[in-house]
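Peer 1: Sequence and predicted model, in that order:
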Amino acid sequence: MADYIVIADPEGMLDAAAALAAGEGPAAVDVERASGFRYSQRAYLIQVFRRGAGVFLFDPPAIGDMSALQEAIGDVEWVLHAASQDLPSLREEGLEPPTIFDTELAARLLGHDKVGLGAVVEDTLGITLAKAHSAADWSTRPLPQAWLEYAALDVLHLIDVRDALAVELAEQDKSDIAAQEFHSVLTRPAKPPREEPWRRLSGLHTVRGRRSLAVARSLWQAREDYARDEDVSPGRLVPDRSLVAAVIADPATKQDLARLKEFTGRASRTQLDRWWSAIEAGRAAESLPLERTPGEGLPPPRAWVDRNPPADVRLKAVRPRIEQLALDLRMPTENLLTPETLRRVAWAPPEPLSPEAVADALAGHGARPWQIERTVPVIVEAFVESVQPSSQAPETAS
């Protein structure tokens, strides 16, 4: 295979954009980030392929203004694999597709056993892709030629894959389903930031006491600020387990912290003053976090039998029916209806119960029209049967 070059200047961008604009059909687009290495989730390489134009590899940090690419392909369908992962990084660069075809999502809807890019390419085209560099640090410069070849292959076959999957979708009468799902991915609003993101610290459940939690919060924030400033993944500076170990050890002095063998990481000693200041700040905090926060979501289904017995009966009645419907449609259950949506409707169904009311409830939770059309009859039937006397009669000893 020919060597690939990375376009890293505005002039090269304009030439590539002109070639892509003159191409034919959809544009295959992929993004390489440096997850696990950098703090940001920005694109460090964007790959684009279009028939009649070829493959182009762009270096967004070096180019800066990517508007020429948007102008070149901004009026055609973009083909991506697992689009929800790449769209935020593309939008950060000012790149917005008008419509998408998501090959990963299409494979799910079609019931493919494996939906990774390599597996889908092999299933549809019989071509084997090596995935040797999927976890590489794509902020590396210069990028090795082997990495560039891998990146190019991620888009080189994607249009052919799209066409093959489109035929399968038509054969299974799922073209409209896929179109609704693609539109949902494209228009889905970004999730709001967590109110207390520090609570995602791995191992935090072993920390006891509100004051200790305040120290954990302070250490997490200090690491987050430093990671953002240095554009380094927080865990590469000091791992979660090290922060938690420092909280539990409760060192009396900065020297005690330095001697703590569990406190590791490349910045654990070089930034010792930073971590010690964070510990002191946590100890002096006036506002202490709650040991347990009231959950915004529903209780786990195992608790429903005590917390909401009628809901428990409804969920146990409807869940296997939805699973069977998904099996009949040859797709994963979560693509037919997310477990969270089903639980919410089972926990508090509309009153009075009717197909129209259940349809409105599902729509309110983000279900698409095709999902509503297929699941409402099943849900209503299960809910009605769940309140029949026979379902509530106590068991008698034999």
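Peer 2: Right, received. Where do you want to start?
Peer 1: Every contact and neighbour count from this point should use C-alpha atoms.
Peer 2: Will do.
Peer 1: can I assume Ala361 is in contact with Pro350?
Peer 2: Yes: using Cα atoms under 8 Å, Ala361 is in contact with Pro350, at 7.1 Å.
Peer 1: In addition, the following structure is provided for comparison:
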Amino acid sequence: MTDAQETAADTSLRTTGGAPPEDDGSSAAGAPIPLLEPREGIPPVVADDAALADVIARLAAGSGPLAVDAERASGYRYGQRAYLVQLRRQGAGTALIDPVACPDLSGLGEALSGVEWVLHAATQDLPCLREIGMVPERLFDTELAGRLAGFPRVGLGAMVESVLGYVLEKGHSAVDWSTRPLPEPWLRYAALDVELLVDLRDALEKELDRQGKLEWAREEFDAIATAPPPEPRKDPWRRTSGMHKVRRRRQLAVVREMWETRDRIAQRRDVSPGKVLSDTAIVEAALAVPAGTHVLATLNGFGHRMGRRQLEQWQAAVERAKALTESQLPQQGQSVAGPPPPRAWADKDPVAAARLSAARTAVTALAERLAMPQENLITPDTVRRICWEPPKAVDAESVAAALAGYGARPWQVAQVTPVLVDALSVPE
């Protein structure tokens, strides 16, 4: 694009609210430009097999990477399922698909196998996409690319503004996407989320290449694409907000019984668990272990708006916890493989504590030199594990092998091994 064409495009954007040309990956000069309308307008929502087949054929005939996004309703519905899928590819335009009406999108995934998918914060969307048959073979994560490139703010809106010079309207990010029909302003917002994703990808690829980090990013993207689905979380009730206040095993049992009761109700009603009963209320009940509904009703979260049947339901969960034998009560603290919490290291193993302190200092300094977050350079858990149980021979080969065994990518191993060898050699 010539300078004159780019100026004309920017002027058109300022006056019409349209989107930039497909190949415009450069940052707009001057003040950021509001992006108000998708360049081809808001596409109709695909909600039947015939329309889906047409969209699949159109996207398969397109060229270049595929921009992908998904909208969930986790604050309103049970689980993390997708309620709208947005796609865009050069030559095919934007498509909006209703995965409730079209729950099997495996045909789309097959038609686009081998195509690079561009997502922002891929690990957030991949689980719900996997549920409907969409699994990428290759991907580019624009959020992770921004982290590796050292951008201080890596949300999609912030990245589009700082890199491309356009402002995305983000007012509908937390709406109930299970609503049907979806209002037009929401659909406009959803379409704009993929409007510039490939442009952003192209600009970030150039920046990563300039910094010498492009191969590092590709290793990270490959690791995300090939990672197996996560294992179901053990004892998910332990993640109840405010659990740090619960000290006794009987109280832990109350949390567990009430959490599991809430989860069953939420799943049956298809609503977010927090809409059934708040975490605050569960913890309040656990701390009080109420003797009956008359006491339960006085606690925060169980006020006058709660009916008698609901109070009885929650009190029944409390009574089940009270009836457990000592051996049936949950243990205080979750059993986790690996080293103890770092705060306990000084008492349990002062030498390991010294190694950890030295390693943290060295890794932090290296991350600052490389201009990226420390956790993207190497996970804190990996640092803890290798400091707690270092290789018998503290040399580059042994430390590199240990890092690889903990899942570190080759670029991470190459960067971190030298500083960890020094840190693990701290005199006893």
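Peer 2: Everything's here; your move. Quick caveat, the model's predicted, so the values are computed rather than measured.
Peer 1: overlap in contacts of Ala361 and Pro350 of structure 1?
Peer 2: Common neighbours of Ala361 of structure 1 and Pro350 are not found (criterion: Cα atoms under 8 Å, 6 or more residues apart in numbering).
Peer 1: Give me the more crowded residue out of those two.
Peer 2: Neighbours were counted for Ala361 of structure 1 and for Pro350 using other Cα atoms under 10 Å; Ala361 has more, 19 against 16.
Peer 1: Contacts for the strand ranked longest in structure 1, please.
Peer 2: If you go by DSSP state E, structure 1 has its longest strand at strand 24-32. The list of residues contacting strand 24-32 of structure 1 from outside it, by Cα under 8 Å, 6+ apart, reads 43-53, 73, 76-81, 86, 89-90, 138, 151, 154-156, 158-159.
Peer 1: next SSE after that strand?
Peer 2: Once the chain leaves strand 24-32 of structure 1, the next helix or strand it forms, by DSSP states H and E, is strand 45-51.
Peer 1: For that next one, grab the matching residue range in structure 2.
Peer 2: Under the alignment (TM-score structural alignment), strand 45-51 of structure 1 falls on residues 84-90 in structure 2.
Peer 1: buried set for that stretch?
Peer 2: Neighbour counts using 16 or more other Cα atoms under 10 Å place Leu84, Val85, Gln86, Leu87, Arg88, Arg89, Gln90 of stretch 84-90 of structure 2 among the buried residues.
Peer 1: Distance from the chain centre to that stretch, please.
Peer 2: Here stretch 84-90 of structure 2 is found 19 Å from its chain centre; the criterion is Cα atoms, centre = their mean, to the nearest Å.
Peer 1: In structure 2, point me to whatever sits opposite Ala227 of structure 1 in the alignment.
Peer 2: Pairing criterion TM-score structural alignment: the partner of Ala227 of structure 1 within structure 2 is identified as Ala266.
Peer 1: Who are the contact partners of the residue lying closest to its match once chain neighbours are set aside?
Peer 2: Counting by Cα to Cα, 6 or more residues apart in numbering, the nearest residue to Ala266 of structure 2 once its immediate chain neighbours are dropped is Pro273, at 5.1 Å. By Cα under 8 Å, 6+ apart, Pro273 of structure 2 lies in contact with Tyr78, Arg262, Asp263, Ile265, Ala266, Gln267.
Peer 1: Stretch 57-75 of structure 2 spans what distance, first to last residue?
Peer 2: Taking Cα to Cα, to the nearest Å, stretch 57-75 of structure 2 runs 34 Å from one end to the other.
Peer 1: What's the match for Leu257 of structure 1 in structure 2?
Peer 2: Mapped onto structure 2 by TM-score structural alignment, Leu257 of structure 1 lines up with Leu296.
Peer 1: you'd agree Arg248 of structure 2 is up against Gln332?
Peer 2: Yes: judged on Cα under 8 Å, Arg248 of structure 2 makes contact with Gln332 at a distance of 7.2 Å.
Peer 1: Tell me where the stretch 151-300 of structure 1 has helices.
Peer 2: Ranges of helices within the stretch 151-300 of structure 1 are 158-171, 175-187, 210-230, 234-237, 240-249, 254-259, 272-284, based on DSSP state H, counting those that start in this stretch.
Peer 1: Throw these into JSON lines and include distance to Ile322 of structure 1, thanks.
Peer 2: Supplementary listing: those in JSON lines, determined by distance: least, Cα to Cα, whole Å:
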{"stretch": "helix 158-171", "distance to Ile322 of structure 1": "21"}
{"stretch": "helix 175-187", "distance to Ile322 of structure 1": "17"}
{"stretch": "helix 210-230", "distance to Ile322 of structure 1": "41"}
{"stretch": "helix 234-237", "distance to Ile322 of structure 1": "40"}
{"stretch": "helix 240-249", "distance to Ile322 of structure 1": "39"}
{"stretch": "helix 254-259", "distance to Ile322 of structure 1": "53"}
{"stretch": "helix 272-284", "distance to Ile322 of structure 1": "48"}
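Peer 1: List just the one of the ones you listed that sits closest to Asp306 of structure 1.
Peer 2: In terms of Cα to Cα, the element of these nearest to Asp306 of structure 1 is helix 210-230, at 29.0 Å.
Peer 1: for that closest one, the distance to its chain's centre please.
Peer 2: For helix 210-230 of structure 1, the distance between its averaged C-alpha position and the chain's averaged C-alpha position is 24 Å (Cα atoms, centre = their mean).
Peer 1: and if you look at stretch 155-171 of structure 2?
Peer 2: Taking the mean C-alpha point of stretch 155-171 of structure 2 and that of its whole chain, the gap between them comes to 18 Å (Cα atoms, centre = their mean).
Peer 1: Do me a favour and get the end-to-end distance for it?
Peer 2: Counting by Cα to Cα, you get 14 Å between the two ends of stretch 155-171 of structure 2.
Peer 1: How about the secondary structure of Cys128 of structure 2?
Peer 2: Three states are possible here, and by DSSP: H, G, I helix; E, B strand; the rest coil the one that applies to Cys128 of structure 2 is helix.
Peer 1: What does it correspond to in structure 1?
Peer 2: Counting by TM-score structural alignment, Cys128 of structure 2 lines up with Ser89 in structure 1.
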